[in-house]
Structure formats: C-alpha cells, structure tokens
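Asks: Sequence below, structure please.
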Amino acid sequence: MDFGADPYPRYAWLREQEPVVQVMEGQGLYGLLVTRYEDVRMLLSDTRMSKDPRNAPLDWQEAGKGRPLEDRTGLGTHLLTTDGLEHTRLRRLVSTAFTARRVESLRGQVQQITDGLLDEIVPRGRVDLVTEFAFPLAITVICELLGVPSADQEMFRRWTKDFRRWTNKTGSDQAESENARPVGLRDLLGYLTELVDKRREMPADGLVDALIAARDDDDRLNETELLSMMSLLLIGGFETTVNLIGNGTLALLRHPDQLALLREQPHLVEPALEEMLRYDGSFETATWRFPLEPIEIAGTRIEKGHPVLLSLASADRDQAKFKEPDRFDVNRSDNGHVAFGRGAHFCLGAPLARLEGRIAFDGLLRRLPGLTLAVPPEELRWQRSLTIRGLESLPVTFDA
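Replies: Got it, this is the predicted structure:
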C-alpha cells in the first residue's frame, strides 16, 4: 500500500529510527519533519517556533517550497502566519465574534442540513459519502455561518471545490500553474469583498457582521485582515469537517466491531469522534514553523529559520504515548491527541467541527443500516497533500 493511503508504518519506522527527517521536493529541501509525540506536542506551543514565513531563509521563500497561504492566494496577515502580540491581537478580535455561543446557535441549522442531505441519500442505497454528504454539509454550514444567501451557495460550492483542488497540489505542481490564482479563488475573494460591503450597509446577525464589529477598545480588524480571516475560516472550517466525516467513517467500516458497538451505544459518539481524530485525523501535518534561534530536537540541531513540519498523524500513533496506537477503539480513554494542534495556535474551528461531527455521525448511524464500503479499500483515492489527510471520495452502500 502506498504512503498516501497508509503512511503509518513509515511513520512508526521514522519515530524509532529517524525522528527528525529531511523532506525533499525536486532538487531542494522542503523542510524537516518531526514525528514523535512529545517533540510535536512541545513544538506546537514553543514560542521559539515562529509561524511567520518571513522568518524562513530567503532562498527557501524564493523557491516557493512551502507556499505560505498569503503567498499562494494573495491574502494578507492572518492567524496561521503571525506570532506573539500580533497573533494575540488577531485571535482576541476574532474570538469576540467566533464564540462558543455562536457555534452552539448553529446546532439546529446543522441538524436541518444533515437531515435534508440524508433524506435525499436514504432511498438510493449507494452514495459517495465525501462528495455527496460530507462536502455539502460542511460548505453549507460555513455559508450559513458567514451569511451567504441560499441563492448563492451553489456558486460558492463551485468556487470552493476549485480552490480545494488547487491547494491540495504539491508546491511544485502549484508553481507550474501559478501565473494566476485559480478562477474559483479570484471569484471567491471578489464575492467575500462584496459581501462585506453589503453587510456594512445592511447589517444582519451573521459571523461577517460580528467580524466587522469586532473590536478591543479602539482596535479592530482592517480590511485585509477581515477578508483573510473569512477566507481562513472557510478553507480550514470545511476541510476539517469533510475529512473528519470521511476518514472517521472509513475507520468504522474497516473495524466493524467498533461500528457495531457505536450503533449499540450511541452515547459513545463523543469519545468516538476523538478517536477518529487521533486514529486518522483531518490534517497530516501542522502548517510551517520556523525557529527563531537554533534548537535541538531528538538529538538533531535545527538552525534558525529552518522550515519545520510537525507530523500530527505520526504523533497521534506514537506507542510512547498511546497504548496499542494502531488499534481503533471508540471507547479509548488515553486520548490526548494533537489533531487540532495545541497552545496559542489551537484550531479556532475545533468546536464547530466537533458539533458537525456529532450530528453527522448520529444521522449516519441511525439512518444508514448495513453501511459498507462499495469498493475495495485499495481503490480509494487520497488527496495529494502533505498537510491535509483526506479521501477524494468514499463510495458506500447501505440498506435503502
């Protein structure tokens, strides 16, 4: 089985033999990959590790290896590319808008969207669970959160799919086609700009309005920060949920005893979600970090500015942390996974992903009896990305 389909045996070898390893792309260095749980967990919250790509070596930046989000998209400063006081300022402003109360207020809408999608699926007996359930669920919820009118949501989905295909390419593939940003992204950014302008004239009660109004004393988001934050919530928000549902369902289907247990004891859905995130989470690595000074990890000296990738997938299968890490157990108690990161950069959208996951799996387990894979596991296609861990599609059958 190739690395994309099952990277975990290779990660186990790396943790044991080469816990900090060079990753190459073409003729150049892509970065250093850190694979052990304790190292990854420590570096996720280490203030010596910068998220700002301007702290990377100039030749690496010019080669476009990491393709930072603002470089690839034209977006400005945001939560994934800032540190220290700048990051604290942005997160404080955004947190006043993206509150637990606002996420919880979406519960009824998420339930309605889930039920509507399942109403269409249930009579058919076969469906691609990623493209026909997980993706439309996630993107519709994000549209509702941002306040995108229902009449525009199909257009919004097309743009997002276009951008998703492009961001999942490798750095070299992007560089070959990077004379212009993808059409979907240009349209999407234009639409979000217009949406902000309209909401300034006619405020409503959505997240966009809350971000526009977000302030801390006299501080507030400027236009570029506002657009970047909306785009980041969109991109990160739906990808997390799509992959949680796709990867999590596949784990259940490949462990029928755990699927049966979850059907019998639906109250286990919350620990089951955490186990899905640990066992095969939505993101394979965290986004780039750059040391502000030389550091030593697992006996390897990492120089100032050297690009570093932290393998969340490997860390969450580390036998030094988890008992029987390759066993999928929906009732696992030792589940201190790092699938959503840690520290100042802990995923802002984690509560929304968990809410969507709970409702989605409750619906799938109740309404799709006899759920099984429609193709052999080796025929499943995975996205080509070192950062994102997700299926392109998941064909399943069930009792209609």
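Asks: From here on, just use CA atoms for contacts and neighbour counts.
Replies: Fine.
Asks: Isn't Glu303 up against Glu293?
Replies: Yes. Counting by Cα atoms under 8 Å, Glu303 touches Glu293, with 6.8 Å between them.
Asks: ok, and the closest non-adjacent residue to the residue most central in space within the chain?
Replies: Geometric centre of the chain, nearest residue: Thr240, 3.5 Å, by Cα atoms, centre = their mean. In this structure, Thr240 finds its nearest non-sequential neighbour in Ser282, 5.5 Å apart by Cα to Cα, 6 or more residues apart in numbering.
Asks: what sits against the one you found?
Replies: Applying Cα atoms under 8 Å, 6 or more residues apart in numbering to Ser282 gives the contacts Glu239, Thr240, Thr241, Asn243, Leu244, Asn247, Ala339, Ile388, Arg389, Gly390.
Asks: same thing but 10 Å
Replies: Neighbouring residues of Ser282 by Cα atoms under 10 Å, 6 or more residues apart in numbering: 239-248, 276, 312-313, 339-340, 387-391.
Asks: cool, Asp83 as well?
Replies: Thr47, Arg48, Met49, Ser50, Lys51, Asp52, Arg89, Leu90, Ala344, His345.
Asks: which of these tops the neighbour count?
Replies: Counting neighbours by other Cα atoms under 10 Å, Lys51 comes out on top of the contacts of Asp83 with 26 neighbours.
Asks: can you give me the offset of the helix or strand where the residue nearest to the centre of the chain lies from its chain's centre?
Replies: Using DSSP states H and E, Thr240 maps to helix 223-253. For helix 223-253, the separation from the chain centroid amounts to 5 Å (computed by Cα atoms, centre = their mean, to the nearest Å).
Asks: Run a quick check on Ala360 versus Arg107, I expect a contact.
Replies: No. Contact criterion Cα atoms under 10 Å: Ala360 and Arg107 do not qualify, at 11.3 Å.
Asks: quick one: which of those two has more around it?
Replies: Ala360 (22 against 16).
Asks: contacting residues around the nearest residue to that one once chain neighbours are set aside?
Replies: What sits nearest to Ala360 in space, not counting adjacent residues and going by Cα to Cα, 6+ apart, is Thr114, at 6.4 Å. By Cα under 10 Å, 6+ apart, the contact set of Thr114 is 108, 133-134, 136-138, 140-141, 356, 359-364.
Asks: Another for comparison:
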Amino acid sequence: MAADTLFQRITDYAHRADPYPLYAELRENGVARQDDGSYLVGTYHEIAALLHDPRISSDRRHRTAPDETAEEQLPPSFIGLDDPEHHRLRGLAMRSFGPPHTPDRIDGMHEEITRIVQDLIAGFQGKERIDVVDEFAYPLPVTVICRLLGVPTEDEPRFRLWSDAIVAGFDPTPGEDPVERQRAGTEARKAMALYLGELAERRRGHPSDDMLSAFVNDAGPGGQLTPLETMTTAVLLLIAGHETTVNLITNGMLTLLRHPEALERLRSEPALMPLAVEELLRFEPPVQMLPQRTPLADVEVAGITVPRGSPLILMLASGNRDPRRFSDPDLFDPAREDNQHLGFGSGVHSCFGAPLARLETQIALHALLRHLDTPRLVEDPPEYRRSPVLRGPRHLFIERGGV
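Replies: The predicted structure follows:
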C-alpha cells in the first residue's frame, strides 16, 4: 500500500493490537511523507539523532499550520517548550523530584509502593477472574503520584476521570473530528490544574513532605515556580506519571503471559526483573510515538528534506524494533543487555518520571508473578485503549490459580 497512508493505517484502531507489521513497512520506506504534509520517521538511528537535534522543536506553535482545534486555557507544560524555558522549568521541577537536590525521593517510595501493591493484590482474594487494568495497573500509579504530590486520599478517585479525558484529547486519529474530544481534555486539564494549584497554595508557608509543598516553599538558585507554572507542572507529573506506567505494567503482564518461559525464568531469577523491564520498554513501549515535533529549519533525514515547520512524527516503537540497531528485534529477551531503547525517549526531553515508572513496574510485576500461581489470559488479543500514542490494553482479564 502507499507509504503516504501509513499514519492513517497505524492510527486506525483496527491495527491497535498489532501495529508492528506497519512499523516494518515504515522502516522499509525510510522517511514517509504523509498526504497531510506530515513526515513519519521509524528508524532507530534517525529518531535518536532527531531527539538530540536542537533544530527540532517540541513547541507546536512553530508549525507552519498551527493546531487551532483546541482553545488552550493553560500554558503548555515544559515538555511542550524548547530550551532555555524548558531547561529552566524542568530544572525547577527536578529539585523536588530527584538528584542531586532530593536524591532519596524515589527510592524512599519503595516501601510505600510495595504496600499499595500488596493492598491491591489482597483485593484479588476469592476472585477467579481479575482485570489487571482496573483492579491493579490503573489504581497503582495514580495512587503513587497522588501520594508524591500530597493529594488527600479521599480526593484520589477524581483524578481518574480527569486523566481519561486529558489522554483522550491527545488522540491524533485521522478522519475524526477532534474538537469535542480536545475541548473535554482542555476542560479536564483546567479542572485538575485548579485543584492542584489551590492545594499547593494551602501548603505555602506550611510545608509538608510532598512535592507540591516543595514547589511553593523551596526556592533554589534558579528561582521558584510561579503559581501557574506549579499548576501546569503538577498536571504534567500526574498525567505522565500515571498513563505511561499503567501501559508499562499492563503491556508487561500481557507480554509475560504470552511468553510463559520468560515468566517462569523471572520467577526463578527475580534479580533479572530490572533487565526485563528495560526489555518491555523496548518490546512493547507504553508511548508508541511522539506526534508533535517541528523542524525550525529544513532538515535532511535519511536523504529526505523535511521542510521547516512541517509536522514531524517520531515512531519510537518502530525504532525499538529496528534490526539495524537490535539483534532479533522481534524476540522478547528478558535478559537482553545491549538495550539502549527509546521507550522513554532520549535527549533533553527524555521522560522526567522514568525512575519512578521503572521502580513501580519492577515491584508490580514481581508481586504479580509471586502471587498469581497459574495465570491464564482470558482473551488474546485483549481490548485495547483508543489512543495510538499511549498504547495498552483497556482491559486485561486473567484467570488465576491462586493468591
């Protein structure tokens, strides 16, 4: 089929369960110009180079034809900005999230994450069938990030509704009118931001051991987040910290159930779990593509000139299966060592919350393998979520042998 329809076919829900043949077709075509003027890149080395190229912008306002379908009521978070503003905001957020200023923030969550995981697994008791998504993978990361931010326990459920609407607003499915979906996502983002902003302001001058308190009380050499920047940064942490981890855990469990020999190996060699999670990030990444990149100048990619301002779509999941970079790329190898995957992106916009997602997934999968004696997939392929960007099962029903 024509290469200029690849994005339409990749984002078609009919291919959600297995987009990998289409990614192979994309790699054969190199850089594929689409009929809407966008350019798809699916080869590893070209994607990696573009992620490190300062001429490639993350700010969609630089597009020749700006996206005007949604009326944004909040400024973009730092992942939608370029340096130096991106660097400033990311640096201020990192003061409260990780090294060198708060090196123990993530490692200090190990016991808390383990307790949350154990409580969720206790809820499986007496059930012959469980939904790994609704009963485990979905509530785990939203609970963790709410605890990190300092959201009261009784308010945690409302974040699922907001998160669902925001993620649906990212869906780039061609041929569908995105206006209503994006409007609902914008309203949900605004509601979440207002809630988190008000919560942060209540902590100003009355700090506690959470990230919202740090945002409003800890001024470093680079200054301090403004109230509006606090809101947009907190929303980013919650959405990015939740949605990608849901898919990583669920895709991980699905992959292990499809590879029973790997599942049994991880049971007998639990020390392999960190390597296995890296392989899951390569093999079934939770973020399949980066659909909003823009060249600030004409850029040559694999012999093709991508004009300044053209939408550039980087297909991370395709790069992760590129045989020019990975040996046996379609083989799931839980002990793979040469594994510099693109599962968390690369360059200055590499995933901010990657250490937390890794820790949650390692603890979660280890616990599931330990407590589920003989898990069996009820349906394969399972029902997938609508989004082609944040790809993962909407439900993952398994029958279990015991807890």
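Asks: ok, which stretches of the stretch 101-250 of structure 1 are strands?
Replies: 126-128, 215-216, 219-220 (DSSP state E, counting those that start in this stretch).
Asks: Just say which of those strands is most tucked in.
Replies: Highest mean neighbour count among the strands of the stretch 101-250 of structure 1 (mean count of other Cα atoms under 10 Å): strand 126-128, with a mean of 18.
Asks: which residues in structure 2 does that one align to?
Replies: Using TM-score structural alignment, strand 126-128 of structure 1 corresponds to residues 129-131 of structure 2.
Asks: Which one of the strands of the stretch 101-250 of structure 1 lies nearest to Leu195 of structure 1?
Replies: Proximity to Leu195 of structure 1 (Cα to Cα) singles out strand 219-220 among those, at 18.3 Å.
Asks: by contact count, what packs against the closest one?
Replies: Counting contacts by 3 or more Cα pairs under 10 Å, 6 or more residues apart in numbering; DSSP states H and E, strand 219-220 of structure 1 packs against helix 84-95, helix 207-213.
Asks: Can you tell me which of those is most buried?
Replies: It is helix 207-213: most buried of those by mean count of other Cα under 10 Å, with a mean of 21.
Asks: Show me what that helix is packed up against.
Replies: helix 84-95, helix 135-146, helix 183-201, strand 219-220, helix 223-253.
Asks: thinking again about what came up before, mean shift between the match of strand 126-128 of structure 1 and structure 1?
Replies: Mean deviation of stretch 129-131 of structure 2 from its aligned counterpart in structure 1 after superposition (mean Cα distance after the TM-score superposition for structure 1): 0.9 Å.
Asks: Quick check: neighbours shared by Ala360 and Arg107 of structure 1?
Replies: With Cα under 10 Å, 6+ apart, Ala360 of structure 1 and Arg107 have common neighbours Ile113.
Asks: rewinding a little: would you mark the buried spots in the helix holding Thr240 of structure 1?
Replies: Within helix 223-253 of structure 1, the residues that count as buried by 16 or more other Cα atoms under 10 Å are 225-235, 237-253.
Asks: and the angle for it with helix 183-201?
Replies: 120 degrees (axes from the mean of the first three to the mean of the last three Cα atoms, to 10 degrees).
Asks: Could you point out the residues of structure 2 onto which the helix or strand following helix 223-253 of structure 1 aligns?
Replies: Later in the chain than helix 223-253 of structure 1, the nearest helix or strand by DSSP H and E is helix 256-264. Helix 256-264 of structure 1 lines up with residues 260-268 of structure 2 when matched by TM-score structural alignment.
Asks: List the contacts of the matching stretch.
Replies: Outside stretch 260-268 of structure 2, the residues touching it (Cα under 10 Å, 6+ apart) are 253, 255-257, 269-270, 272-273, 276, 332-335, 365-366, 369-370, 375-376.
Asks: what about the helix holding Thr240 of structure 1, how far off from structure 2?
Replies: Helix 223-253 of structure 1 versus its aligned partner: 0.7 Å mean (mean Cα distance after the TM-score superposition for structure 1).
Asks: helix, strand or coil for the aligned residue in structure 2 for Leu386 of structure 1?
Replies: Using TM-score structural alignment, the partner of Leu386 of structure 1 in structure 2 is Pro388. Recorded secondary structure, Pro388 of structure 2: coil (DSSP: H, G, I helix; E, B strand; the rest coil).
Asks: got a list of what Pro388 of structure 2 touches?
Replies: Residues near Pro388 of structure 2 by Cα under 10 Å, 6+ apart: 10-13, 15-17, 19, 170-173, 286-289.
Asks: what about 8 Å?
Replies: Ile10, Thr11, Tyr13, Arg16, Asp171, Pro172, Thr173, Gln288.
Asks: so Val396 of structure 1 sits right up against Leu129, yeah?
Replies: Yes. Assessed by Cα under 8 Å, Val396 of structure 1 is found in contact with Leu129 at 6.8 Å.
Asks: Make sure I have this right: Val21 of structure 1 is in a strand.
Replies: Yes. Applying three-state DSSP, one finds Val21 of structure 1 inside a strand.
Asks: which residues does it contact?
Replies: If you count contacts by Cα under 8 Å, 6+ apart, Val21 of structure 1 has them with Leu14, Leu32, Leu33, Val34.
Asks: repeat that with 6 Å
Replies: Residues in contact with Val21 of structure 1 (Cα atoms under 6 Å, 6 or more residues apart in numbering) are Leu32, Leu33.
Asks: a markdown table for the helices and strands packed on helix 207-213 of structure 1, including distance to Ile212 of structure 1?
Replies: Output for those, formatted as a markdown table (distance: least, Cα to Cα, whole Å):
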| stretch | distance to Ile212 of structure 1 |
| --- | --- |
| helix 84-95 | 10 |
| helix 135-146 | 12 |
| helix 183-201 | 8 |
| strand 219-220 | 8 |
| helix 223-253 | 7 |
